[in-house]
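S.K.: below are the sequence and a predicted model for it; my questions follow.
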Amino acid sequence: MTIGWIGIGKMGSAMCLRALAAGHSVKLVEPRAENRAAAVAAGGVPVASVDDLAQQVDLIFLTLPDDAVLRTVMLDPVEGLARSVSDRHTVVEMSTVSPSISREVAAALSARGCDYLRAPISGSTATAASGSLTVLASGPRPAFDRCEAVFRSFSNRMMHVGEGDEGRYLKLVINSMVAASSALLAEALALGRAGNLSTETMMDAIMQSVVASPLLGYKKDMVVTGDFTPAFGLTQMMKDLDLVLEAANEGGAPTELFLTIRERYEAAVEAGLGQEDFFALAALRPDHGDAKR
């Protein structure tokens, strides 16, 4: 299958490489040469613009960093993809963005007769590279079915959860709990250190208890060694928390805990940990200014 891909960052690159390895032909738009280098080396074909891409392929995937970039790529009045698509196209947007920008994109694509699948993914660059992401999709079921072969190249779990923006909300539900896990672990570890327990002892016990989880398993070595080389950055998680708060406020859902958790992330950024993995929050000590809050 020949597909288009817009946005080849860390996650997009890992996913695109899996699609290429599965035998799909990929034409890609990525302005940064260093970002697209691995995909091009694996057989991806660079295309000059999103308009050119839409002329060459019917199925287009996007992995973009945030609402602002999505708005520019999709809705720019001169160069936006929405201007170039028609009823032969399916657009599959896989980023973590707000339901509100997703609704804007949906309206623009609907006006062109284009199918729009919201398909944010759950996982990390490591799970992308191993082909074990989870796809949380919503939109027209026939569009989901058309994408299944590509999804299978980087995902081993695919869910179709509705016809609108349900996938966006499900992604925020999951990420809110991921963000909370780091904040809760930070206070739990601080409590244990007050009782002279080592981080290693606590993490070993936690992983043998009823509160063990795949997430804590992924992050255990990082927490024990203190090497927080980012798989997903702390400031990135703050961005996702802002999306959670926006969606909760729009829908009239409670936000008290979300606000408290975001304050802990703010404190970590102020302590100089913004570029570390978001689980650096779980190892904050008194010298970082937040461990005894």
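M.R.: Thanks, I have the structure now. Numbers count the residues shown, from 1 in each chain.
S.K.: contacts and neighbour counts: CA atoms only from here.
M.R.: Noted.
S.K.: may I see the buried residues of stretch 149-160?
M.R.: For stretch 149-160, burial by neighbour count (16 or more other CA atoms under 10 Å) applies to 150, 151, 152, 153, 154, 155, 158, 160.
S.K.: next up, a structure to set beside the first:
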Amino acid sequence: MAKKSIGFIGTGVMGTSMVRHLMKGGHHVAVYNRTKRKADDLIKEGAQWCASPAQLARESEVILTIVGYPHDVEELYFGKDGILANAGQGTYVVDMTTSKPALAQQLYNEAKKYGIYALDAPVSGGDTGAREAKLAIMAGGDEPVFKELLPVLELMGENIRLQGDAGAGQYTKMANQIAIASTMMGVSEALAYAKKAGLDQENVLQTIETGAAGSFSLSKLGPRMIAGDFAPGFYIKHFIKDMAIAIESADELGLKTPGLVVAKKLYQELAEKGEENSGTQALYKYYMENS
């Protein structure tokens, strides 16, 4: 792909790093965020500020979005002031928000009516993966579109796979979140147990992370738990949203997910105690405060 004019909406914890990688890759990047100050550093570094999603859509050949909730995706893309109504024919749109598979399919179908190519491409890897350009990117859509956009996606991630038709990226992300939900309970329980047993938690962590218990959550978030660092690499409030989507989707498929249900309950209890803007590793607090 020749260098494209890229529009990026959602310069939050992960989006800011993703934009930097796109600019380092030689692309002109225009940005929009509901809170402009969150884009100030990027603007100083050379990103173009757009006053609205409609303006960004009119000025971009490729549009990437990573926002909070499905209703944010709907607001961005649909309606007379939305991306689809203002982007030109032949524009590529990639929604990287973790959202509903059905919404991804709706976006794909609506984009087609405007002559716009759409992918759903949610990501995993948190703030660390975004910063290091090592995100896992799970795409759903048409293979020619995926291949055309692959050079752009490779600037932000390493494990990038087309999972199937529109919506398949979101289904894959739900599988990812289901796996993480129970894993986070296990990591939190294990480190709380080690502390209660009077063990050196760091020594325990360094031992078990190379065995069968090894996981991203253990190696990357375990040290933050031990250090009492609960700053968000991924917000609890967004993880609760993801788990709710996964439970709804699993119900539609006729699948029971007891681990996911319990994890969502625990995270909701934390949110009700004011932890909704903490990182998901704050689940450790639940075990330490309830023992």
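M.R.: All right, it came through fine. Only a predicted model underlies this, so the values are computations on that prediction, with no experimental measurement involved.
S.K.: and the aligned residue in the first structure for residue 73 of the second structure, how many residues sit next to it?
M.R.: Mapped onto the first structure by TM-score structural alignment, residue 73 of the second structure lines up with residue 70. Close neighbours of residue 70 of the first structure, defined as other CA atoms under 10 Å, add up to 23.
S.K.: so residue 70 of the first structure: helix, strand or coil?
M.R.: helix (DSSP: H, G, I helix; E, B strand; the rest coil).
S.K.: dump the residue contacts of it.
M.R.: residue 64 (CA atoms under 8 Å, 6 or more residues apart in numbering).
S.K.: out of the buried residues of stretch 149-160 of the first structure, list just those in helices.
M.R.: The members of these that map onto helices under DSSP state H are 150, 151, 152, 153, 154.
S.K.: which residue in the second structure aligns with the fourth one?
M.R.: In the second structure, the residue equivalent to residue 153 of the first structure is residue 155, according to TM-score structural alignment.
S.K.: you'd agree its match is up against residue 23?
M.R.: No: counting by CA atoms under 8 Å, residue 155 of the second structure does not reach residue 23; the two are 9.4 Å apart.
S.K.: same list (the buried residues of stretch 149-160 of the first structure) but as CSV, adding distance to residue 119 of the first structure.
M.R.: Converted to CSV, those look like this (distance: CA to CA, whole Å):
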residue, distance to residue 119 of the first structure
150, 12
151, 10
152, 13
153, 14
154, 13
155, 12
158, 9
160, 9
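S.K.: nearest to residue 291 of the first structure among the residues you listed?
M.R.: Nearest to residue 291 of the first structure among those: residue 155, at 37.3 Å, using CA to CA.
S.K.: give me the distance between the closest one and residue 54 of the first structure.
M.R.: As judged by CA to CA, to the nearest Å, residue 155 of the first structure and residue 54 of the first structure stand 25 Å apart.
S.K.: cool, residue 153 of the first structure as well?
M.R.: For residue 153 of the first structure, the distance to residue 54 of the first structure - CA to CA - is 22 Å.
S.K.: what do you get for residue 64 of the first structure?
M.R.: Distance from residue 64 of the first structure to residue 54 of the first structure, by CA to CA: 17 Å.
S.K.: got it, and residue 168 of the first structure?
M.R.: Per CA to CA, residue 168 of the first structure is found 24 Å from residue 54 of the first structure.
S.K.: which residues in the stretch 151-291 of the second structure form helices?
M.R.: Here the stretch 151-291 of the second structure has its helices, by DSSP state H, counting those that start in this stretch, at 168-196, 201-208, 216, 222-227, 236-253, 258-270, 283-289.
S.K.: can you say which of those is packed in most?
M.R.: helix 168-196 (a mean of 21; mean count of other CA atoms under 10 Å).
S.K.: got CSV for the helices of the stretch 151-291 of the second structure, with distance to residue 41 of the second structure too?
M.R.: Below are the helices of the stretch 151-291 of the second structure laid out as CSV (distance: least, CA to CA, whole Å):
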stretch, distance to residue 41 of the second structure
helix 168-196, 30
helix 201-208, 35
helix 216, 29
helix 222-227, 26
helix 236-253, 24
helix 258-270, 32
helix 283-289, 31
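S.K.: looking at those, which is nearest to residue 130 of the second structure?
M.R.: helix 216 (14.3 Å).
S.K.: residue in the first structure paired with residue 224 of the second structure?
M.R.: By TM-score structural alignment, residue 224 of the second structure lines up with residue 222.
S.K.: right, and that match touches residue 228 too?
M.R.: Yes: because the distance of 5.8 Å satisfies CA under 8 Å, residue 222 of the first structure is recorded as touching residue 228.
S.K.: so what's in contact with these two at the same time?
M.R.: With CA under 8 Å, 6+ apart, residue 222 of the first structure and residue 228 have common neighbours residue 279.
S.K.: residue 206 of the first structure pairs with which position in the second structure?
M.R.: So residue 206 of the first structure corresponds to residue 208, using TM-score structural alignment.
S.K.: how many neighbours does residue 36 of the second structure have?
M.R.: A count of nearby residues for residue 36 of the second structure, using other CA under 10 Å, gives 14.
S.K.: counterpart of it in the first structure?
M.R.: Mapped onto the first structure by TM-score structural alignment, residue 36 of the second structure lines up with residue 33.
S.K.: relative to residue 77 of the first structure, how far out is that match?
M.R.: 25 Å.
S.K.: and for residue 4 of the first structure?
M.R.: 21 Å.
S.K.: between these two, who's got more neighbours?
M.R.: Remark: of residue 4 of the first structure and residue 77, residue 4 carries more neighbours, 26 against 11, as counted by other CA under 10 Å.
S.K.: dump the residue contacts of the more buried one.
M.R.: So residue 4 of the first structure contacts 26, 27, 28, 29, 53, 54, 57, 58, 59, 60, 61 (CA under 8 Å, 6+ apart).
S.K.: just checking, the first one touches residue 47?
M.R.: In this case it means residue 26 of the first structure. No: with contacts counted by CA under 8 Å, residue 26 of the first structure stays clear of residue 47, the gap being 10.0 Å.
S.K.: quick one: which of those two has more around it?
M.R.: residue 26 (25 against 18).
S.K.: mind checking how far the helix or strand where that one lies is from the chain centre?
M.R.: For residue 26 of the first structure, the host element (DSSP states H and E) is strand 25-29. Remark: strand 25-29 of the first structure is offset 20 Å from the chain centroid, using CA atoms, centre = their mean, to the nearest Å.
S.K.: quick one: average offset of the next helix or strand along the chain from it versus the second structure, please.
M.R.: Heading C-terminal from strand 25-29 of the first structure, the first helix or strand you meet, by DSSP H and E, is helix 33-41. Helix 33-41 of the first structure, aligned to the second structure and superposed, deviates on average by 1.4 Å (mean CA distance after the TM-score superposition for the first structure).
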